[in-house]
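**Q** fold the stuff below for me.
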Amino acid sequence: MLYWFYQHYGVNIFSYITFRAGVAFFVAFGLNVFFMPYFIKWAKAKKANQPISTYVAAHEGKKNTPTMGGIVFISSMIFASLLCGNLLNPYVLLGLFCILCFALIGARDDYMKISAKNNAGMSAKMKFFLLFVISVIITYALIYIGHDTQFYIPFMKYPLFDMSFFKIMNVPVLALGFWVLVFLATSNAVNITDGLDGLATMPSICALFSLSAFVYVAGHAGFASYLLYPKVADSGELVILSVALIGALFGFLWYNCHPAQVFMGDSGSLALGAFIAFMAIVSNNEILLLLIGIIFVIEALSVILQVGSYKYRKKRIFAMAPIHHHFEVKGWAENKIIVRFWIIAILANIIALLSLKIR
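**A** So this is what the prediction gives:
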């Protein structure tokens, strides 16, 4: 809407992405802070509580904590984006489609967990199938609008190769498969990380902040040329969506910090992971995402190693997986685990941002 005022009435300040992103931040933050108490009250009345796994006895006291808080911060982000973004921009439309679809899948999973009063939720096969289908649709749409299929690695000026060299029916199969993998891996990694109060929230804010910087540079011809960064036309508008989500997450963290009054649930974690993946793909940072989202990588890797080790060696590597539970078993206080993981996320993202200049 603000961009519409610029187009039709020449209100020049609304032409600036940075200004509209700032407005989107505070709108999303304000909406989340205002509506979350009402959601918490409603969720408690409906007994929409987080089912606690029987394997995590230390969290028994959290069984009455409402879940599905992701619905509120995702809704706040979408409203702020509709208010401040250019809705004719294909990247904006795809970004909104991405976060909405993954949030709906997550909400369905949350609802099934709450209804059944256990931590199982949707069947793994059905959940994977839905995530896969949406990932393919978004990826194909990116290819259709002509998004760059070059493969970049951090701290290098030039791409290693073009992922469109192998095509089937004019579809670059390698690019499609790789990007779908990024969507699935990142959304599930964030979902795995969301096991302690605020643990997934702050690393997501850090990742979104870094990716906002990369997307802004990619969408700005002058900055991209000066920093030798691959230019992605029209991608700069995505900064508004990303900053709106950061604002919504800060509002959510107000209630999600230890001891949490509400959990984000799969409706929040899957949507967060998918949007982080989308931003990484658009900014050609799929590989750098390993550093940007290092906490998510560590958490997911701990589960993979634990399952693999037990399956083939009948031995556990960690006392419990994901790794945050390992530290709980070792006697670390929950707050200590959370803050130390936050510190790692902040340091990793500072290093990632250095790649803007060191190329």
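**Q** can we go C-alpha only for contacts and neighbour counts from here?
**A** Noted.
**Q** all strands of the stretch 251-359 of the chain, in order?
**A** In the stretch 251-359 of the chain, no segments count as strands under DSSP state E, counting those that start in this stretch.
**Q** so which residues of it form helices?
**A** Under the criterion DSSP state H, counting those that start in this stretch, helices of the stretch 251-359 of the chain are mapped to 265-282, 289-292, 294-313, 323-329, 334-354.
**Q** the fourth one: how far from the chain's middle?
**A** Going back to what we said before, that points to helix 323-329. For helix 323-329, the distance from its own C-alpha centre to the chain's C-alpha centre is 23 Å (Cα atoms, centre = their mean, to the nearest Å).
**Q** here is a second sequence; please produce its structure as well for comparison:
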Amino acid sequence: MLFHLLNIFREQLESLGFYAYQEVTFRGLLAMITSFLVTFIFGKRIIKWLLSMKIKDVPDFNTKALNECMKNKRNTPTMGGIIILLSIFAGTLLWARLDNPFIRKAMFIMIWFGLLGGVDDWLKLKQKGKTRDGLLTHEKAIFQIAGALLVSLFVYFDLENIPDAPMLWLPFYKQGIYLPVWLFVILAFCYITATSNAVNLTDGMDGLAAGCTAVVAASLAFLCFVASEKMGRGSDMYWAKYLLLPHIPQAGELSVFFASMFGAILGFLWYNCSPAMVFMGDTGSLPLGAAIGYGALVTRNEVLLLIIGGVFMMELFSVMLQVGYFKYTKHKFGKGRRIFECAPLHHHFNLKGWKEEQVVVRFWLIGIICAAIAMLTLKIR
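**A** Next up is the predicted model:
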């Protein structure tokens, strides 16, 4: 909104030599600061409201030892994703170009998956007889599948007329791999479903999912900038062409969105760090996961995001391996066996003797290293 307001006085501002508001880097930084301040200022009030509504977490796991580890989290308010979503909307609406198609679709994704997560959280905590269950598996799957399919179609129709865009791009490889329409949509659909669930699975310790998502959001803000922006004012060279990536016009505006996400998460960590005053719940984890998947799809960095979000991939695959191995051994030997003490992976290390704070900080460090490796591959390409 403020961008469009300033644009009304464009000629007057340019006559004064003020061009900065047109740059996505400048507006991205303002969006980050705005979303951080909104979270910091209104976070405590929203937490008090959640407490008044008795929206409190009730840890109930299949592992007795894990329930013992998590007993101190009982009655901590959840659905804190509301704080993150409001802050992202505030930063984005104020500083992004609202006529940008990528911005509009990013906001749609946050609303769709935020509502899905919110309903799931609400049913877990408020509906009698459904504690820890929330939406039934097929109910949740239907809305996740529908949302993922919409996102996949969004991305394809936005990119179909851009040269080299509807292709699969790999780290270290200088050319894209052709994908037919049906395969592009299927891969994108599976991808969004996986990223939304991966962040959701990681949200199990104070600050863990938030800190790892902040690293990914900062990386995607950079990748969106690289996808569409020139190397400098007056330059004819685009960063994407320099780094042998597809040039995606207008994708740079998503830098403002992801910068706003980064600021909102930093503000949320103020209340979510150990001991947490609030949890994000599915209300925050599902839309955040879907949004980072969308950013990677738009910039054609799906495979690179698997490296950047290495922690999320570890968590997701630990659950898949644990469930698959348990079912296989139960079928073959009559009794299910486990690879890990507990899945997702962060609970395994917790039960192995790591303190919660150690798990969280060490996973953050892994996430930062993964992001650094991913950025390094851009230059190596």
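**Q** so can I have a markdown table of the helices of the stretch 251-359 of structure 1 showing distance to residue 147 of structure 1?
**A** Below are those laid out as a markdown table (distance: least, Cα to Cα, whole Å):
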| stretch | distance to residue 147 of structure 1 |
| --- | --- |
| helix 265-282 | 7 |
| helix 289-292 | 18 |
| helix 294-313 | 26 |
| helix 323-329 | 36 |
| helix 334-354 | 23 |
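**Q** just the ones you listed: most buried one?
**A** Comparing the helices of the stretch 251-359 of structure 1 by mean neighbour count (mean count of other Cα atoms under 10 Å), helix 265-282 comes out on top with a mean of 28.
**Q** tell me the counterpart residues of that one in structure 2, please.
**A** The aligned range for helix 265-282 of structure 1 in structure 2 is 281-298, by TM-score structural alignment.
**Q** how big is the offset of the matching stretch relative to structure 1?
**A** Once the two are superposed, stretch 281-298 of structure 2 sits an average of 0.5 Å from its aligned residues in structure 1 (mean Cα distance after the TM-score superposition for structure 1).
**Q** so how far is residue 176 of structure 2 from residue 182 of structure 2?
**A** 17 Å (Cα to Cα, to the nearest Å).
**Q** what about the two, which has more around it?
**A** Shown here are residue 182 of structure 2 and residue 176; by other Cα atoms under 10 Å, residue 176 has more neighbours (17 against 9).
**Q** to which residue of structure 1 is that one aligned?
**A** In structure 1, residue 176 of structure 2 lands on residue 159 (TM-score structural alignment).
**Q** looks like residue 28 of structure 1 contacts residue 244 (just checking).
**A** Yes - contact criterion Cα atoms under 8 Å: residue 28 of structure 1 and residue 244 qualify, at 5.7 Å.
**Q** overlap in contacts, the two.
**A** Common neighbours of residue 28 of structure 1 and residue 244, using Cα atoms under 8 Å, 6 or more residues apart in numbering, are 77, 80.
**Q** residue in structure 2 paired with residue 183 of structure 1?
**A** In structure 2, residue 183 of structure 1 lands on residue 192 (TM-score structural alignment).
**Q** same check, this time on residue 14 of structure 1
**A** Match for residue 14 of structure 1 (TM-score structural alignment): residue 21.
**Q** quick check: its match touching residue 3?
**A** Yes - the criterion here is Cα under 8 Å, and residue 21 of structure 2 meets it with residue 3 at 6.9 Å.
**Q** what about the nearest residue to residue 298 of structure 2 once chain neighbours are set aside, which helix or strand?
**A** Setting aside the residues directly before and after it, residue 298 of structure 2 is nearest to residue 155 in space (Cα to Cα, 6 or more residues apart in numbering), at 6.2 Å. Assessed by DSSP states H and E, residue 155 of structure 2 sits inside helix 137-159.
**Q** for the longest helix belonging to structure 1, buried residues please.
**A** Using DSSP state H to define each element, structure 1 has its longest helix at helix 17-45. Neighbour counts over helix 17-45 of structure 1 (16 or more other Cα atoms under 10 Å) mark 17-18, 20-33, 36, 39-40, 43-44 as buried.
**Q** ok now it, how far from the chain's centre?
**A** Offset of helix 17-45 of structure 1 from its chain centre (Cα atoms, centre = their mean): 17 Å.
**Q** tell me what the helix or strand following that helix is packed against?
**A** Downstream of helix 17-45 of structure 1, the next assigned helix or strand under DSSP H and E is helix 70-84. Helices and strands touching helix 70-84 of structure 1, by 3 or more Cα pairs under 8 Å, 6 or more residues apart in numbering; DSSP states H and E, are helix 2-9, helix 17-45, helix 90-116, helix 238-256, helix 265-282.
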